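Novice: Sequence and predicted structure, then a few things I'm wondering about:
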Amino acid sequence: MPRWLRLTLLITSSATLLLVAVALTAVHLLLQPERITAVLQTQARAAGLELNLASPATPALFPRPALELQGITLSAQGASMPILLAARGTLALTWRTLLGRETVISQMAIDSPRVDLDALQSWLGRLPTGPASAPTQIPRIDAGVRITRGSLVRGNELLLGEVELETGQLAANQPFPLTISAKDAQGIPTQLRLSLTPSIKGGALQLDNISLRLSHSTTLTLQLAGEARWRGGADASALLAGKLDHADSGQYVTAIELIPANENTSLMLALKLDGPDNHADLRLPPLALADWWAQLDHDDGPTLAVPPGSGQAQIARIETGNITIEGLTIQANSDVPASAASAAAPAPSKAAPAKAAPAKPVPAKPDPVSTSP
């Protein structure tokens, strides 16, 4: 190789290395990773959380300005069990941040997060409670969120694996998309796609153009559309209607309505389902229903009690886990009219719940039920 060519290559490579070093130094100075990390930790403390990193955040320039976070741990203050553990995270920044303007995060990406449900519930239970009121404005979140290879656990028990989540930006009067996919402990895939447009109208939080699609494995798909409104506390209303497709049993007309509380009744959830061999017209108090559901998974063992609410239902077959229930008929508080298909079913005999529970309307005994593992 001619000497002049060797000198040219040496000078060019040296200049390139120098430019890269200068660029990295400038990026570090402009992005100020220590300051941004401190801001994130301050925001976490304001929510009663502690954010720790295994090593200081490092800046990156390509393919866009970003801060790389390694070994993320998020815990409730004073707790021994972390809520979230993640291998790494990335805060993608806008180019104007690199030019010395305000710090704007365009996307937050988290790789391989592990969320412990018990630790999360413990932190939520310690949050202060008080009368809830509807927000006066929609908080603007310019950063979308992306989670890959996540998992949801309870202690050492895997609840959901291969969790993938992606959202868009949140802003008033703009569509907000959310997509979640995961697999349960048996490896069965589930996916949720949700889109809505939030706004503040008449002192209430309004959610318009709600579109929801939930699929489980290849056998069940639920599609709903509608709107919702919240004025604060239990003054909430919603109406979602659509269809449920089951590969084995057919298609069902489905409607879910949230009825706001008043001086005489609590917040109620009305559920209607009408299709081949399955009909339901039920009213359920969602808060009491959540307590009832929690008792089925109690640490001391499940408490078998009749779910709260009123209405009628005829269900040909239910499969959950290793339990199969066939020929289930429910009738409680005949004040809720049954659908035309439900009215033709024979009236069941009376019976008490399987285990003592807080006083609720005593439902009729179901028709013969067979269970098989």
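Specialist: Arrived safely, thanks for sending. Residues are numbered from 1 along each chain as shown.

Novice: rest of the way, CA atoms for contacts and neighbours
Specialist: Will do.

Novice: For Ala66, which non-adjacent residue is closest in space?
Specialist: Ala92 (4.3 Å; C-alpha to C-alpha, 6 or more residues apart in numbering).

Novice: Which SSE is immediately downstream of the helix or strand harbouring that neighbour?
Specialist: Element membership for Ala92, per DSSP states H and E: strand 84-93. Once the chain leaves strand 84-93, the next helix or strand it forms, by DSSP H and E, is helix 95-98.

Novice: Tell me who's in contact with Ala44.
Specialist: By C-alpha atoms under 8 Å, 6 or more residues apart in numbering, Ala44 lies in contact with Glu50, Leu51.

Novice: does it sit in a helix, a strand or a coil?
Specialist: helix (DSSP: H, G, I helix; E, B strand; the rest coil).

Novice: how close does it sit to Ala23?
Specialist: Counting by C-alpha to C-alpha, to the nearest Å, the gap between Ala44 and Ala23 amounts to 31 Å.

Novice: again with Ser133
Specialist: Distance, Ser133 to Ala23, using C-alpha to C-alpha: 49 Å.

Novice: Repeat that for Thr221.
Specialist: Distance from Thr221 to Ala23, by C-alpha to C-alpha: 51 Å.

Novice: and the two? which has more neighbours close in?
Specialist: Thr221 (19 against 13; other C-alpha atoms under 10 Å).

Novice: second one coming, line it up with the first:
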Amino acid sequence: MPMNRRLRAGLYVFGGVCALLLVTAVVATYVVLQPERFTALLQSRARAAGLELTLANPASPTLWPSPALDLEGVMLRGEGSSTPLIVASRGRVVLPWHTLLGGEATISRLEVEGARIDVDAVSAYLDTLPSRPSTAGATLPTIDAGFRIARGTLLRGTKLVLSNIEAEADRLASGRRFTLTLSARLADGTPYALDLDTVPTLSRGVLTLADMTLGLDSDPRFESTLKGTATWRGGADVGASLTGRVTRHDATPYDVALRVMPANENDPLYVALKLDGDTDHADLRLPPLALAQWWAGIRGTGSLTMPPLVGTVQAQNVDAGSLHVKGLRIRATPDAPAATATVGVAP
């Protein structure tokens, strides 16, 4: 009997010590991490960019598996705007361990889950930013912390643009290798995935993306990998040279050569694209700005017109959704652009 009494007493003492340690750890977590300090840091950074950050509940700190603050009901909107740019069900701010020792309040990673992004609201916010001089050199956005987006959705007002968005990137800094992975589904359910691996370098107003590998695929329809370099000197002064291959699930592959030529006194910015397959060939020049205007016109009027491209297309078969064409031939020259080009289709 005395043994059982001592055993019970020992268990009570042990349980009390564990409870005390647990309470101490919880209190220490709140005291050391100081959730209000990092919440204020996030909000101050948002205000510096002309944004307002609000949370549905105060941040909740945790130490495992690394120091972090869990956020609920994250909303980001432009100052003075009633429409949020981003609404997320949950967020997580991962902190470096040295913050536990009273170090500088910095963030090592941002994670967002269930984010809804409004393209129109983002565009309206960007319009409020001061324009950069046309002579200004390139810039490299500061991303000290890596980020991750899970189960994201991209909207234009109430219209779905992309769903099931999964994105992840590490720190972005000059001279440091940078990787980005992105996957999503179009409104019709078609899946796409993009992978970028490069070393960005910013020097004297010139941003160079060296040793770049760009992958784009839509499983199981096609996979593509391009390698090369790109440069940006500010404004429309963009250049790139990429080569690679497109592998198609139900057809022969393409060899691809892609060049981006910067604007000059005579020509706008344009993309030169060459595709070479066993039966299909294309050699095109596409001006991105004019293409954007063409697409906006189609969306506005609903009438289908030829895009503003120059070059030639020779395709044995074209299958795009409900559109099926055999023996397609297009020839568009500077004097006869695609809108008035010669188009031939085999019977």
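Specialist: Cool, got the structure. Quantities reported herein were computed from a predicted structural model and do not represent experimental measurements.

Novice: Now the TM-score, please.
Specialist: The TM-score (TM-score structural alignment, normalised by the length of the second structure) is 0.90; 344 aligned residues with a C-alpha RMSD of 2.3 Å.

Novice: what does the strand holding Ala92 of the first structure correspond to over in the second structure?
Specialist: Mapped onto the second structure using TM-score structural alignment, strand 84-93 of the first structure spans residues 86-95.

Novice: just how off-centre is that stretch within its chain?
Specialist: 16 Å (C-alpha atoms, centre = their mean, to the nearest Å).

Novice: what does it rub up against?
Specialist: Residues outside stretch 86-95 of the second structure that contact it (C-alpha under 8 Å, 6+ apart): 66-77, 106-118.

Novice: Give the ChimeraX command for selecting the buried subset of these.
Specialist: Selection command for ChimeraX covering only the buried members of the contacts of stretch 86-95 of the second structure, criterion 16 or more other C-alpha atoms under 10 Å:
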select :67,68,69,70,71,72,74,75,76,77,106,107,108,109,110,111,112,113,114,115,116,117,118
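
Novice: Would you mind listing the residues in contact with the residue most central in space within the first structure?
Specialist: In the first structure, the C-alpha nearest the mean C-alpha coordinate belongs to Ile180, at 8.0 Å (C-alpha atoms, centre = their mean). By C-alpha under 8 Å, 6+ apart, the contact set of Ile180 of the first structure is Val163, Glu164, Leu165, Glu166, Gln191, Leu192, Arg193.

Novice: My read is that Pro276 of the first structure contacts Ser249, right?
Specialist: Yes - Pro276 of the first structure is in contact with Ser249 according to C-alpha atoms under 8 Å; the separation is 6.8 Å.

Novice: Neighbour count: these two, which is higher?
Specialist: Ser249 (15 against 12).

Novice: which one in the second structure is aligned with that one?
Specialist: Ser249 of the first structure maps onto Ala251 in the second structure, by TM-score structural alignment.

Novice: Can you classify its match by secondary structure?
Specialist: Under three-state DSSP, Ala251 of the second structure falls in the coil class.

Novice: Could you tell me how many residues sit around Glu164 of the first structure?
Specialist: Neighbour tally, Glu164 of the first structure, other C-alpha under 10 Å: 19.

Novice: Aligned to it, what sits in the second structure?
Specialist: Using TM-score structural alignment, Glu164 of the first structure lines up with Glu166 in the second structure.

Novice: got the contact list for its match?
Specialist: Residues near Glu166 of the second structure by C-alpha under 8 Å, 6+ apart: Arg148, Ile149, Ala150, Arg151, Gly152, Thr181, Leu182, Ser183, Ala184.

Novice: Where does it sit, in terms of helix or strand?
Specialist: strand 159-169.

Novice: Give the aligned range of whichever helix or strand comes after that strand in the first structure.
Specialist: Downstream of strand 159-169 of the second structure, the next assigned helix or strand under DSSP H and E is strand 178-186. Under TM-score structural alignment, strand 178-186 of the second structure corresponds to residues 176-184 of the first structure.

Novice: Next, the mean deviation of that stretch compared to the second structure.
Specialist: In the superposition against the second structure, stretch 176-184 of the first structure averages 1.3 Å from its aligned positions (mean C-alpha distance after the TM-score superposition for the first structure).

Novice: count of neighbours near the residue lying closest to Thr229 of the second structure once chain neighbours are set aside?
Specialist: Spatial nearest neighbour of Thr229 of the second structure, excluding adjacent residues (C-alpha to C-alpha, 6+ apart): Ala210 at 5.0 Å. Residues within reach of Ala210 of the second structure, counting by other C-alpha under 10 Å, total 18.

Novice: just Met212 of the second structure next, same as before
Specialist: Using other C-alpha under 10 Å as the criterion, the residues surrounding Met212 of the second structure number 21.

Novice: Contacts for stretch 223-239 of the second structure next, please.
Specialist: By C-alpha under 8 Å, 6+ apart, the list of residues contacting stretch 223-239 of the second structure reads 134-139, 205-217, 240-248, 256, 259-263, 269.

Novice: Drop anything exposed from those.
Specialist: 137-138, 206-210, 212-217, 240-248, 256, 259-263, 269.
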